[in-house]
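**Student:** show me how the following folds:
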Amino acid sequence: MATPLSGTQIRQTFLNFFADRNHRVLPSASLVPEDPTVLLTIAGMLPFKPIFLGQQAAEFPRATTSQKCIRTNDIENVGRTARHHTFFEMLGNFSFGDYFKSQAIAWAWELSTQVFELPPERVVVSVFEEDDEAFAIWRDEIGIPAHRIQRMGADDNFWVSGPTGPCGPCSELYYDFKPELGDDAIDLEDDSRFIEFYNLVFMQYNRDVEGKLTPLKSKNIDTGLGLERMAQILQKVPNNYETDLIFPIVKTAAEIAGIDYYTADDATQVALKVIGDHIRAVVHMLADGITVSNEGRGYVLRRLIRRVIRYGRLIGIDREFTPLVAETAIALAEDAYSIVRDLDRTIKLALQREEIQFLKTLELGEKELATVMAQVGTGGQIPGVNAFTLYDTYGFPLELTEEIAAEKGLTVDTDGFTVEMEKQRSRSRNAVETIDLTAQGALNQLVGHIRETEFLGYKVPAVEAEVEALLVAGRVVSVAEAGAEVQVILNQTPFYAESGGQLGDRGYLTSETALVRIMDVKKDAGFSVHYGRVERGALHIADQVTAQIDLACRRRVQAHHTATHLLQSALKKLVDESISQAGSLVGFDSLRFDFRSPRALTAEDVQQVEEQVNIWIAEAHVAHTEVLPISEAKARGAIAMFGEKYGNEVRVLDVHGVSMELCGGTHVSNTAEIGLFKITSESGTSAGIRRIEAVAGSAVLEYLNLRDEIVKDLSDRFKVKPEDIRDRITALQAELKTTQKQLEAAKSQVALAKADSLLAKAESVGKFKILVAELPGVDPESLKTAAEQLQQKLQEGAVFLGSAPEPGKVSLVAAFSPGVVKTGLQAGKFVGAIAKICGGGGGGRPNLAQAGGRDNGKLAEALEAARNQLKSSLSQD
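**Tutor:** Next comes the predicted model:
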């Protein structure tokens, strides 16, 4: 191939190849999957999951796609390896009970070697170690030498959807970058030589709960070819980031920073690659309607944007830049995904808002770090969990936290930081990376075999019902014994299943032989699934039970749910008519209401909204529900609930004269039943989104009782009346601040007095004087002051002081004169290296720097090492 194919050409060539072979070309699905068990679209097969599960009939036997994907499970490797990404495109061809192994393998080989013109001798394939059929096809039909077909174990070459369900062996194609090493050195784990670019999954078995494999009647093909990987191969560049899919973004960021990518050091190149990768992800996520937030996929989006900004700052970009690099990403993507250009203004504005907000967050992070350091105390160590919070929430790189801490004579628990980082990686893997075709698998197996649950809870609090199904540990069982955590499906139920932000009901199931306490109810596969525990006896399939909700809990949640409707009306009336709901959580103890608002609320706004809701409660407005055609409901002015999907008929809650909304939740029949309403907090959660938390009904009394208890306790402790507590605390704070200043001054004076007595111990080394000594029990700040004063008195020379103010804490400080610095010695690097002897680290300016450590027993050794190094370095001048 004379001219390497562009990324766009590779994508279109793949789709055309399979279109010519009767595959339906489908557009990429959204990054927001329809599957509720997966946070983001992470693989090309995900949109076809219902077909692979047998839940949905395929409209066509063959399909091909270029699917946008997001994965963040290995986010720390992005930019550091040649091929890790958060955003990538997976080219795929799929067969739904049509062709199988022989055809899939033949087409993969034809596409790779004839269309993309990869030299056949540079392609190595792997097969599952027990898949003799695939091995024979590659060897006998395709003609690959047997020694270039690698048999691999189940971990590498057997695809499973989960503990049970569809599964099968797979075969992978690898490209060899170093064929000169010969066939004797084939090691597919060597990713510097081999890159896997095409994976063929042969979905031919069903695995049951005992692990037994049974051939599927309808065998499927699921393949994936990495667009970025094929671009790296065909464009002959050393990594995916230098392909035309990503490098223009990298180049834009480099130009903004005034950097030449090719001559930059490794750390700078990593930063530029991270920016290039993450901006692609961010642009497509925003285009697919994901908004920045602190939860779920919105949190993933926020984290990626903040990493872009943080890495930009690390390479010297000190101005707004994310919309500029986003424009390059949009230009690269618009031919294949026109929506990014259609929404370019929305994307850039979102990035601009988040960049401005994040800079404010960085300032808050500095304050948070100052608070943590004050809590740790002199010579102490910042816990790993705090360092990680600074990194994850405020965007502080670990190195920055270490540097600031060292200036105060503190160290950072880097091991603890690593532990917290791994926890987050684990959460990311669980939340983003897992595709489990058998999640809800046991429930899906019941579809069509038992009736969907009939909900009667709007009218009655208890019903007689029959047990249709039981699940324990995700498996369908016939009986659940006492002590078992169980999921129960009934033919009918009074229990409200979690929906529309309202939590599921609590209560009990009772039969002649069992008592089951129900703690939650969720909708799943058309059923109301009752989550509970068998308290006594045994519950069986077909048992007749009395299903009784906890009326007290129902009343509490009703009060909170109706209160959210009043709250939205009050916000629209008093703050801005354009306010709309962005989410809610209605619980037994409180409510949370998220809303889109053009401005932040003032304290006066919050007070007025609370008063208005309580006025409506006191006015005893009737709350009436009815089922209407959706067109009629909207014509009457009913407001739709955020995130809900509606059918042709809808349930409408009309609080007469106050509110009318579409809502399937449970509510009071009169606002007077709510009793009281109290806002407990109001805050911003993301750009343009505000959150109010509140309590209603009996929860208000609990809230007030708790605060009354706190006030009484403080009143007793301070020996003042409740109304005087605030003044007493203010006076104590002022008194404490004065005392702390006096104590620091006294410590400093003591340290200086001790330091002056050390001058006689100064040693002459060439034209310099050096003083290395311990000042027992002196805190880091006082040690720093003493070192500065001693260095000034020595004039041209070096001072190195150490102290162990308390067990497990070592403080070190180095003060160098200008002449010493000119010799090449720098206090920051010097003290940081010595601190490692005591199990710590640190740094600072060339003339003055501090460090800390944890091993008091190594202080003498550290001081001796400092003395020897100073003598050795300065004796040459």
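**Student:** C-alpha from now on. contacts and neighbour counts both.
**Tutor:** Noted.
**Student:** the stretch 351-500 of the chain: strands as residue ranges?
**Tutor:** Secondary structure of the stretch 351-500 of the chain (DSSP state E, counting those that start in this stretch): strands located at 381-382, 411-412, 454-455, 462-472, 475-477, 479-481, 485-490, 492-493.
**Student:** among those, which is the most enclosed?
**Tutor:** Ranked by mean neighbour count, the strands of the stretch 351-500 of the chain are led by strand 411-412 with a mean of 28 (mean count of other C-alpha atoms under 10 Å).
**Student:** what's the distance between that strand and the middle of its chain?
**Tutor:** The chain centroid and the centroid of strand 411-412 are separated by 25 Å under C-alpha atoms, centre = their mean, to the nearest Å.
**Student:** and it, what does it pack against?
**Tutor:** strand 381-382, helix 398-407, strand 848-853 (3 or more C-alpha pairs under 8 Å, 6 or more residues apart in numbering; DSSP states H and E).
**Student:** related to what we said a few turns ago, and the strands of the stretch 351-500 of the chain: which comes nearest Ser578?
**Tutor:** When those are compared by C-alpha to C-alpha, strand 454-455 sits nearest Ser578, at 34.8 Å.
**Student:** contacts for that closest one, please.
**Tutor:** Under the criterion C-alpha atoms under 8 Å, 6 or more residues apart in numbering, residues Asn491, Gln492, Thr493, Pro494, Phe495, Tyr496 lie in contact with strand 454-455.
**Student:** and for stretch 479-487?
**Tutor:** 470-473, 529-541.
**Student:** what's the ChimeraX line that selects buried ones from those residues?
**Tutor:** Per 16 or more other C-alpha atoms under 10 Å, the buried members of the contacts of stretch 479-487 correspond to this ChimeraX selection:
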select :470,471,472,529,530,531,532,533,534,535,536,538,539,540,541
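**Student:** of the contacts of stretch 479-487, which belong to strands?
**Tutor:** Taking DSSP state E, the ones among those that sit in strands are 470-472, 529-540.
**Student:** this one as well, want them side by side:
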Amino acid sequence: NYTELANKNIDTGMGLERLAVVVQDVDSVFDIDTMKAIRDRICELAGVTYQTDEAKDVSIRLITDHIRSSTFLISDGVMPSNEGRGYVLRRLIRRAARHGRLLGIKDLFLANLSQTVIAESKDGYPELEEKKAFILNVLSQEEAKFDKTIDQGLSILNDMKADMQKAGTKVLSGSDVFKLYDTYGFPLDLTEEILAESGMTLDEVGFMEAMQEQKDKARKARKVTNYMGADVTVYESIDPSVTSTFVGYDRLSHTSKITVLTTEDEIVEALSDGQVGTIFVEETPFYATMGGQAADTGMITTAEGTFEVKDTVKLLGGKIGHIGVVTSGMIKSSDMATLTVDEIRRSSTCKNHSATHLLQKALRTVLGTHVEQAGSYVDGERLRFDFSHFSAMTAEELKKVEGIVNEQIARSIPVVTDVMTIEEAKKSGAMALFGEKYAQKVRVVKMGDFSMELCGGTHVANTGTITAFKILSESGVAAGVRRIEALTGNAVFTYYAQMEEKVTEAAKLLKTTPANLLEKVEHLMAEVKALQSENESLKSKLAKDALGDVMDRVVEVKGVKLLAAKVSGVDMNGLRELGDQLKEKLGEGVVVLASDCDGKVNLIAMATDAAMADGAHAGNLIKGIASLVGGGGGGRPNMAQAGGKNPAGIDAAIREAAVVLESQIK
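**Tutor:** Here you go, the predicted model:
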């Protein structure tokens, strides 16, 4: 028996991309603006043209879809692996890489292509731009890793196919499929796809059995069981007693003992040259991504090897992982290591972080105490600060805020950090982030009598170190939430230098000096406006002249005069001006004009007061004829307009105007 739903509805499947297909009037999701940009970039890299070869089109569409999905997955924190969602990501990346080869792309290209994905979607998903370096790094490493084995793997697979043909079978054994997966990194569906191209298939059941057998062996070797049916990740496999202490508030280099080494799949005793992994130590000066502050990067060195730290993560249980790659030699567990933070990146990040504290107080000073932090992100390049406010800031407000921040920087205020209980911090008046959960002991960052906030991040010792502050943009990100993006330090001077270069170049193009540029532009704009007005008048005059004695074309429809005519090359503005002239000449009645301009149709209808009194309605008249030119539109009873994309239907529309008007007249 079926239960009748209280609320009946239909799931149309109209997701964002499918809606865009309709709105943008294209044939498929691969033709909408964001996807087409990726598709075109693939064609450019491969030197091919879309829709000239069906096999190549399949590869182009597949790569378009997979690189977009991969980029978003990585930005959401998914890493390529052999388990769960990480394996889905790995399959997407490797399948895209293989189809790139089928298109003739010889070099690594996925990171390059991902930049197009980010550029197309960063406005709606700002985290893509924030994590850009990390996303590109993950894609580069994964593609490079697959690139090292794919040729050898393809050779082995070709040998297997030859053996199958000799044996008269079309099914590749599960053990062979697993060998390709385990040794050469071939995902199951990739092997299946390659076999299908030769009319062959594989033993998926046998593959799954071989996979499970290896999992069981690995689990026993690690002496780790799974929890509630879910496989334990490599980080969760680490002994709970292993912890890390952050010591980087007052130092950028520190020597400590390596406690654990992992690859993406397992705990290991050593990492060799070129191998990607994670290092855990007892004490570290590396700050992990937390509280909107980007992670430190740098180097870890031991007596036998060097390791480049590309990201630092805070894990459950007080563990801090240093993710990166061995750049030389070998890194061994239990070795003593020297951890050195990238000083330039940390310094720039500190400047940006301290500037957000000054910015928040400046915003509260200018806009009011309703301003609360709604999110932030700081790294070595710029800062982003989200805050509660009900409207866009004016240019004057932005100028005041920027001035206040730079004033506090110029004061060279000492930045003091105290550790106290959360109750003491609140009593002292320190600002806290709404909704944030704090430990019993907290750090309070104080900048003279200007700013005092709870914060666990790293900061400059003196506001003067920030040097300069420049707001780049202010925008809305949600209802009641605004966002400011800004620069500090040397980045400000670089920005000014770039702006100066652009101003100088613009002045050069306009044959003037930077000092006189504004006056020159204003003069040119006035000149352009006058020329545009003159051009419209000339177009209208030409159109009128082309019509000749239009009064010969006037007909009467139930006693109402109708002038319906076709003109060429007149845009909508010109058509309106011409319509006004003809309506005045007509005296009383209805004017309908149609123009073919740049392959598109412009329609306009005008009705005088007397004609409207008899029942004429310009808006309904336009609705009645617009479909004949492949368009739509409407308007008021006295004036209406429409656009279309079928110039061939203009004559029919002009004829139909009389029919529609006749139906309106009382």
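**Student:** circling back: of all the helices and strands packed on strand 411-412 of the first structure, which lies closest to Val325 of the first structure?
**Tutor:** helix 398-407 (25.0 Å).
**Student:** which strands or helices does the closest one pack on?
**Tutor:** If you count contacts as 3+ C-alpha pairs under 8 Å, 6+ apart, helix 398-407 of the first structure packs onto helix 384-394, strand 411-412, strand 841-844, strand 848-853.
**Student:** how about these in a markdown table, adding distance to Gly226 of the first structure?
**Tutor:** Formatted as a markdown table, these follow (distance: least, C-alpha to C-alpha, whole Å):
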| stretch | distance to Gly226 of the first structure |
| --- | --- |
| helix 384-394 | 30 |
| strand 411-412 | 40 |
| strand 841-844 | 43 |
| strand 848-853 | 47 |
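**Student:** quick one, which of these is packed in tightest?
**Tutor:** strand 848-853 (a mean of 31).
**Student:** mean deviation, that one versus the second structure?
**Tutor:** Overlaying the second structure shows strand 848-853 of the first structure at a mean distance of 1.9 Å from the equivalent residues (mean C-alpha distance after the TM-score superposition for the first structure).
**Student:** now the angle from whichever helix or strand comes after that strand to strand 848-853?
**Tutor:** Following strand 848-853 of the first structure in sequence order, the next helix or strand is helix 859-874 (DSSP states H and E). Between helix 859-874 of the first structure and strand 848-853, the angle comes out at 150 degrees (axes from the mean of the first three to the mean of the last three C-alpha atoms, to 10 degrees).
**Student:** by contact count, what packs against helix 859-874 of the first structure?
**Tutor:** Looks like helix 859-874 of the first structure contacts strand 768-774, strand 797-806, helix 827-835 (3+ C-alpha pairs under 8 Å, 6+ apart).
**Student:** can you list contacts of the shortest one?
**Tutor:** With contacts defined as C-alpha under 8 Å, 6+ apart, strand 768-774 of the first structure is touched by 758-759, 761-764, 794, 796-803, 820, 863, 866-867, 870-871, 874.
**Student:** buried ones in the helix or strand following that strand?
**Tutor:** Per DSSP H and E, the first helix or strand lying C-terminal to strand 768-774 of the first structure is helix 780-794. Within helix 780-794 of the first structure, the residues scored as buried using 16+ other C-alpha under 10 Å are 780-792, 794.
**Student:** just stretch 325-344 of the first structure next, same as before
**Tutor:** Within stretch 325-344 of the first structure, the residues scored as buried using 16+ other C-alpha under 10 Å are 325-330, 332-333, 337, 340-341, 343-344.
**Student:** try stretch 140-151 of the second structure
**Tutor:** Buried residues in stretch 140-151 of the second structure (16+ other C-alpha under 10 Å): Ser140, Gln141, Glu142, Glu143, Ala144, Lys145, Phe146, Asp147, Thr149, Ile150.
**Student:** which helix or strand contains the second one?
**Tutor:** Following DSSP H and E, one finds Gln141 of the second structure within helix 132-167.
**Student:** next, the buried residues of stretch 432-441 of the second structure.
**Tutor:** The neighbour-count check on stretch 432-441 of the second structure (16+ other C-alpha under 10 Å) flags Ala432 as buried.
**Student:** among the buried residues of stretch 325-344 of the first structure, which ones are in helices?
**Tutor:** With helices defined by DSSP state H, the entries of these inside them are Val325, Ala326, Glu327, Thr328, Ala329, Ile330, Leu332, Ala333, Val340, Arg341, Asp344.
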